[in-house]
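Chemist: Predicted structure and sequence below. I'll ask about it afterward.
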Amino acid sequence: MSRFFLRSTQHFLDAAIVAVAFVCAFLLRFDGELPEQMLKRMVFLLPYVVGIRMFVLFATGVPRFAWRFVGMRESGRILQAVLLGSAILVLMRVIGGELQTVSPRAQYMVIPYGVILIDLILAFLGTTGVRILWRLRNERRSRARHNAPTHAGSPARALLVGAGSAGVQVARQLSARPDMGLMAVGFLDDDAMKRGLEFHGVRVLGTTGDLTAVVQEHQIAEVIITIAHASTAQIRRIVSLCDEAQLPTKIIPGLHEILDGRVELSRIRKVSIHDLLGRAAVSLDLDLVGSFIAQKSILVTGAGGSIGAELCRQIARLEPRKLVLVERAEPSLFQIHRELQSAFPDLELVPAMADVCDDERVRDIFELHGPEVIFHAAAHKHVPLMEINAGEAIKNNVFGTRTVARAADAFGSESFVLVSTDKAVNPTSIMGSTKRVAEVIVQALGQESKTRFAAVRFGNVLGSAGSVIPIFREQIATGGPVTVTHPEMVRYFMTIPEASQLVVQAGAMAEGGEIFALDMGEPVRIVDLAEDMIRLSGLDPHDDIEIVFSGVRPGEKLFEELGFDAEAMDTTGHPKIFQGKLAPIAHERVESGLTRLGACRSSQGRDQVMEALRELVPELQADARERPVLPPASLAGQEPAPEPGPPEPSQADSAPQPA
């Protein structure tokens, strides 16, 4: 059945139902014996009543609901539509009563109140009932289609934690899909008023505190967290209880991740480390961000990297006129261009393969495409690698930034947003120092340019290429050991979409010269992260998978910082974005420092490079161990982790900054 024919059939059924309801209302009101005058009145009004009710149904969005998903929310919307239609009929009756002394035909508008009331009840029951019958029909057909379960034996007994709307949806779908091999045995919900109630035939057996007892009593094989907006603390507590009971735990995605608010069984997944770290959904000032991006030419450097690619996805949703993807790695550029082409077929995309250090190529791109807003995300990010490749870090992070920033200034771009890092604060590494110099460059250019220059700092992102989470996952998959640099190593984390959205928001807020810092939430011990990931894999840390400490490497810090002491970090109009204005360094001094830095770029001596960097970054320390660093306040008082064992070679460190 085609979609058009299905929709047409459903609209016809709605029209037929409201017509029959109106006729039946007259017949019931007059006990089946309509006076001739009332019969004429009914026939005259019927097309108008059907038209009014159909108009109201469409106006309130009722036809957009999928009939196979009808539930309490949809029924409530139908009731609103029917009440509104009946209110219009009452208004017609009042007006007709006033006008019938002037015009005899106005008497046909006078509908008895009893008829309106009965019509309201029948129209609601009819339009809702047909949808419920349609849903039940689909569920029966689904059961018949999947009557031979693909899972061997009887279905696994599942316990649903959360008896809200999302949990009820899951229970309903499990009932309709025996082929999934799961049977909802009961709910747990911390609302004590729900204990003993049934939702779609599934009883609330207790609260989460009763989990262990319920699991034993009802022989539960799997727990599914069906709380739409579960907090990190809730998830951790439930996962911990399930670990004690040796039960696998799954979770539904947050409803903000699902456009239509529907929870599909296919979207239920295992609890991930992202759930345990817990980052709330970002709210954006859509008017401000929209005016910053919409119908403009936007350029993103490093478009194939973790942050660069997500920036492109977020920007594409805001309907720019053109999106220029600058990336030097061919596979990454091909992948992000292909993805965006498929998702946004009407958007003009320009895949520009280029090295940001190539001044001539960069200027050609600016001249050809005239970008109005630039997001500079291209950077070398790995701290240990940049310690032994200092020249490349300086070339890409410093002089690449200067090349793109100068082009933005020369071609009159409106805004330039540098994606920076918390490692630029009191840096101890080559990578962090070069990113701080990049901040200095854009601030210096901003003093003399009409372009609004700004930088946005944040910490580590979850799951970026080469970061700690995929490395730990790989080490766990091979049986360990999981290597951590130091038992007290601490980092701030945020998700890639969250970081990208806030970078765009901060760019829209910039007036020129700002260095923004994002709210990174609570710091996380890397060893705790490793232990959580091992447990989520169904294993025991230190027993099944060994954790070894490899020692802090050159350039690394135990604790990252989010702002300078001399930098007054002020609040902004967004709760997750803070603003600090450092006094910019004079442009002449910056150019002098860059000349010296360029001269020693090929030097093999780290000390010489660090001395040149220190001219532009006076707060630079040669090594993290030169100065004591106190842990973040939120970790004060926690039990220290075990002392590190013998150093072993490792590539797992704090998650590096995104490209």
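Modeler: Done, it's in.

Chemist: Only C-alpha atoms from now on, for both contacts and neighbour counts.
Modeler: Fine.

Chemist: mind listing what's buried in the helix or strand containing Asp409?
Modeler: Counting by DSSP states H and E, the element that carries Asp409 is helix 400-410. Under the neighbour-count criterion of 16 or more other C-alpha atoms under 10 Å, helix 400-410 has 400-409 buried.

Chemist: One more to weigh against that first structure:
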Amino acid sequence: MVMAVDGVTAEFEASAPKGGNALSTTVYRMPVVARRVLLVAWDGLSWVLAMLAFLLVRYDFNLSNAQWDWVLAYTGIAVALQVAAGLATQLYLGRNRIGSFAEASWMGILVAVIALVLGLIFSAISNDFPRGVAIMLPPIALVVMISARWAFRSMVDARPRSARQDAVPALVYGAGNAGYQVAQLMDLAEEAPYRIIGFIDDARGKSKLRIRNHPVLGRGKDLIRVAKERGAQAVILAISNARPRLIQRLSEECDEHGLELMIIPPLREMVGGQVTLGSLRQINVADLLGRRPIKTDLSAIADYITGKTVLVTGAGGSIGSEIALQVHKLGPAKLVLLDRDESALHGVQLDLYGNGLLDTDDMVLCDIRDEDALDLVFQEHRPEVVFHAAALKHLPMLERFPFEGWKTNVLGTRNVLRAAHAVGVQRFVNISTDKAAAATSVLGRTKRLAERLTAWYAKTYDVPYLSVRFGNVLGSRGSVLISFRSQIEKGGPVTVTHPDVTRYFMTIPEACELVLQAGAIGKPGDVLVLDMGEPVKILDVAKRMIAESKKDIEIHFTGLRHGEKMHEVLFSGMEAGAPSAHPLISEVHVPELDPFFVPDEPEDHDHVLEILDTERTSHP
């Protein structure tokens, strides 16, 4: 079994180094087994050399026969234990890279254990054994072992560069650990595609730093100047958690000056957190939007989900199905999935259980508008936790059909709340939207009414019923990314409402993970607002997707639609976000709305608009 082997050399066994001294060539051409045997022999010899050096300096070899016998016995046993323990711990079988910090640590532990055991035993059984040998021999032997490894690594690092003749001269942006890994890859890999000519880093303290003998040539503002002076043709962004604003700026600068921009992906996308040649890639839309690591308190979430009966409305939708997936992993006693779309239920059952038979009682076909049918479902399953994700969400469609938005988003939510309270649901999480803040559209106003209804039940009955508000999610059905992708596949044009319009984005798993966390920390009546990161220009998203397609596609501007905002907000002017127990979740207060005052049957389309207008002016 060949592991990380022989450490550094395993990466380059395809061929011996071109040029270099005879020793370098000899080492690289050695078979793996021969190199390992050489390593074992050197470590054994290190004990012998350490013994001779110590006895010469300390005793001038002037020992009695008995002392010689004990010292030789100690050294021989130490060598045997070193080899046996090294093989047992796979130290000599490629467990770590030769000369790496990990290998040095293991070597130190191994020698320390041998020294402690043998020192105690030999000191206890014989007065003729020199105690200084037990104290000084092991550290000297360790120094000798590590010295050889240092020499080996120095030889490897100093070997001739193997970049291709057509290797692209590149600057590395980021002189941290990731930047070091990138430089090491390019310096050591055979036929490296890039030739590193220097680093760029925004930290002032790194101005004189050299990474693998490559200098830091300037800060971010100096990128273009340095690239021109040094003849760079590419920039490698070696910051695994780079902010979207930085990525966007670099993308624009590199495009403007004809530089190729490559990035390393986030740590979670790299195996073992290590940069490889295969992990270098061009930027994509997700990079522009920015993905942050989400820290959740799984124990708190599990407390209210594990072993409970959980019901998800709108379970076939993008958000509902992801909530179902994450809840399923937490081990509920029963997971009831409710949707009015049988095909959507079929899809989520396939994802969760690997079959789509739809023949179990946890798959419920029901419209939340149907109060009687909904009551029967809640009476049968008696859920303890409800995630209410069912809603109509397409803004322009609801502007045309506000009555439909009223029936689903307002009356439907009221029906679910009534049914939940009737069977004693312990925790209720209503999925809302950032469009409910300073609502200008039918979608935003109906969802705000849903928030207020939820708050009324929470305050009236003192139960943890709450709402969670967030913006657009990447890849959800009907999202702008899906629309752009479809338009690009058809050859364009790509339609954008306005060149300056911005939106907040999250990934579906990120949003749902925070929804579950919000359910754990929310208090009765809370509206919890998820931190959406930085708003992103829709035009930038469109340009990036067109660039990824490598097609020549036009962008047409259609103008903002009725009820649509130029820039979404997470809080209205009347709302002040307060921090919650989670750094990425804020809380706001919305006034309660007694369901008694929600008319079951508005007279007509205009009556619905009148009610919603009243909501907008009275509760901005």
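Modeler: Cool, the structure landed. No experiment lies behind these values; they were computed from the predicted model shown.

Chemist: Can I get the buried residues of helix 400-410 of the first structure in TSV including distance to Ala158 of the first structure?
Modeler: As requested, the buried residues of helix 400-410 of the first structure are arranged in TSV below (distance: C-alpha to C-alpha, whole Å):
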residue	distance to Ala158 of the first structure
Gly400	55
Thr401	54
Arg402	57
Thr403	58
Val404	55
Ala405	56
Arg406	60
Ala407	59
Ala408	57
Asp409	60
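
Chemist: and the alignment partner in the first structure of Ser279 of the second structure, how many neighbours?
Modeler: Counting by TM-score structural alignment, Ser279 of the second structure lines up with Arg267 in the first structure. When neighbours are counted by other C-alpha atoms under 10 Å, Arg267 of the first structure registers 12.

Chemist: Just to check, Arg267 of the first structure is in contact with Lys250?
Modeler: No. With contacts defined as C-alpha atoms under 8 Å, Arg267 of the first structure does not count as touching Lys250, sitting 10.3 Å away.

Chemist: circling back to that earlier point, quick one: the match of Ser279 of the second structure and Gln621 of the first structure, what's the gap?
Modeler: Note on Arg267 of the first structure: its distance to Gln621 of the first structure, by C-alpha to C-alpha, to the nearest Å, is 48 Å.

Chemist: Give me the most central residue, the second structure.
Modeler: Using C-alpha atoms, centre = their mean, the residue of the second structure that lies closest to the mean C-alpha position is Arg268, 4.4 Å off.

Chemist: quick one: the match of Ser279 of the second structure from Thr226 of the first structure, how far?
Modeler: Separation of Arg267 of the first structure from Thr226 of the first structure (C-alpha to C-alpha) stands at 12 Å.

Chemist: which ones are touching the closest residue to Val271 of the first structure other than its chain neighbours?
Modeler: With sequence-adjacent residues excluded and distances taken as C-alpha to C-alpha, 6 or more residues apart in numbering, Val271 of the first structure is closest to Lys250, at 5.3 Å. Taking C-alpha atoms under 8 Å, 6 or more residues apart in numbering as the definition of contact, the neighbours of Lys250 of the first structure are 222-225, 268-271.

Chemist: Return the members of the residues you listed classed as buried.
Modeler: Of the members of the contacts of Lys250 of the first structure, the ones counted as buried by neighbours, 16+ other C-alpha under 10 Å, are 222-225, 268, 270-271.

Chemist: and the residues you listed, which of them are in strands?
Modeler: Where these overlap with strands, as defined by DSSP state E, the overlap consists of 222-225, 270.

Chemist: would you turn those residues into CSV with distance to Asn460 of the first structure?
Modeler: Formatted as CSV, the entries for those read as follows, by distance: C-alpha to C-alpha, whole Å:
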residue, distance to Asn460 of the first structure
Glu222, 33
Val223, 31
Ile224, 29
Ile225, 27
Lys270, 23
